[in-house]
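Peer 1: predicted coordinates and the sequence they were generated for:
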Amino acid sequence: MTDAVTKHRSSAIAGGQNITNFRSQAMIAAPRISHDHPNRLHDCQRSIVTDLDNLIDRATVAGWSRREVVMVRADLLDAEPEDAGGLLRTMVD
């Protein structure tokens, strides 16, 4: 996603679009192929990439830089499963 797209989305939200409506625009697609298919992970990646891009956009609208958000996302993905699970539970509560 380019910074121009992010700026457009940011201005649309700031200009009065409801953030809930903005969030609901991206839906994670259900798997299209079987569990044992060799391209299953690629299918999953394709399904979630839009929501990840939208998450970055929402964070930049909130005031975080794209660089900060991408770095934090990478740190979260590199975290030990136990650490990441605890952090996610804390964020949801």
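Peer 2: Received the coordinates, thanks.
Peer 1: use CA for all of it now, contacts and neighbours both
Peer 2: OK.
Peer 1: is the most far-flung residue of the chain relative to its centre part of a helix or strand, or is it coil?
Peer 2: No residue in the chain sits farther from the centre than Asp36, which is 26.0 Å out by Cα atoms, centre = their mean. Under DSSP: H, G, I helix; E, B strand; the rest coil, Asp36 falls in the coil class.
Peer 1: quick one: Thr90 and Ala84, what's the gap?
Peer 2: 10 Å (Cα to Cα, to the nearest Å).
Peer 1: the more surrounded of these two?
Peer 2: Shown here are Thr90 and Ala84; by other Cα atoms under 10 Å, Ala84 has more neighbours (15 against 9).
Peer 1: okay, pairing it with this:
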Amino acid sequence: MMLEKLRACWGFSPTVDRNVALVEGFLKGKRFADLAQEHGLSITRVRQIIERADRHVGGGIVTEAELSKASPRSDFMVDYPYVWKLAELHRLGSVTPHHFFTELERAGSLERLVDKMKRLPGRTPTTTRELARLVWQRERGESPWPAMKRSSIAVAQPSCPVDHPDRSLQCQLTLEPALQQLVERAAESGWTEDEIAQALLELARARLKEQLPSGASCPP
């Protein structure tokens, strides 16, 4: 049950199998040094992962188990283990499940959370609200409110060859409407113009860096 709870808590993490294996090995008596060597990690990193796991389940791994210290969120993650895959399937982002479980913990139950979202629809991020709707629909077989509207902007295909001098400009003009809608939706959600512009700049830099050869640097 403990390992199952940890697997649910780590959700989207690409290292969930490794982390669970570390905890399982520790519970079977392996030392930090042995686990570090086995998984190619530092001893400090192994200790951090296992101590975090201990906090997730309220003790019982490296400290004495205290049920009162276990976060209700971890129990909800076990009750609704499919939330991570649901968010991935509907392209709601890897952070949305964390927000959903935070709201669920505050509400105390899925019923109270859905009731709150019905009464105060504007108080919750759109993607979190959509995930709650999908969970409710899966549990109850009905949707508590209409599905989230997806962007309907069409992106035109390029009409000139790759080496054409105007191709870059054409791409900018094609993406501009979608970018404008994204900026407007972010502003409606409470982000400032400066925050939005800075975020877009950093995302563009990160995207460009991924495309550059190893060792090359992004332009300022």
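Peer 2: Okay, I see it. Not measured: the values here are computed from a predicted model.
Peer 1: would you tell me which helix is longest in structure 2?
Peer 2: helix 167-188 (DSSP state H).
Peer 1: stretch 134-147 of structure 2 spans what distance, first to last residue?
Peer 2: With Cα to Cα as the measure, the first residue of stretch 134-147 of structure 2 is 8 Å from its last.
Peer 1: which residue numbers in structure 1 go with the longest helix of structure 2?
Peer 2: Mapped onto structure 1 using TM-score structural alignment, helix 167-188 of structure 2 spans residues 40-61.
Peer 1: mind listing what's buried along the matching stretch?
Peer 2: 43-44, 47, 50-51, 54, 56-58, 60-61 (16 or more other Cα atoms under 10 Å).
Peer 1: also stretch 112-123 of structure 2?
Peer 2: So for stretch 112-123 of structure 2, counting by 16+ other Cα under 10 Å, buried means 113-114, 117.
Peer 1: how about stretch 23-31 of structure 1?
Peer 2: Ala26.
Peer 1: repeat for stretch 62-80 of structure 1
Peer 2: By 16+ other Cα under 10 Å, the buried positions in stretch 62-80 of structure 1 come out as 66, 69, 76.
Peer 1: what do you get for stretch 8-27 of structure 1?
Peer 2: For stretch 8-27 of structure 1, by 16+ other Cα under 10 Å, it's 9-10, 13, 26.
Peer 1: as TSV, the residues you listed with secondary structure would be great.
Peer 2: Output for the buried residues of stretch 8-27 of structure 1, formatted as TSV (three-state DSSP):
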residue	secondary structure
Arg9	helix
Ser10	helix
Ile13	helix
Ala26	coil
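Peer 1: follow-up on the earlier one: out of the buried residues of stretch 40-61 of structure 1, the closest to Val5 of structure 1 would be?
Peer 2: Using Cα to Cα, Asp57 is the member of these that sits closest to Val5 of structure 1, with 8.8 Å.
Peer 1: surely that closest one and Ser10 touch.
Peer 2: Yes - when contacts are counted by Cα atoms under 8 Å, Asp57 of structure 1 is listed as touching Ser10 (7.2 Å).
Peer 1: in structure 1, what residues pair with the helix or strand harbouring Asp115 of structure 2?
Peer 2: Here Asp115 of structure 2, judged by DSSP states H and E, is contained in helix 110-119. Alignment note (TM-score structural alignment): helix 110-119 of structure 2 is unmatched in structure 1.
Peer 1: what's the neighbour count on Glu88 of structure 2?
Peer 2: Neighbourhood size, Glu88 of structure 2 [other Cα under 10 Å]: 14.
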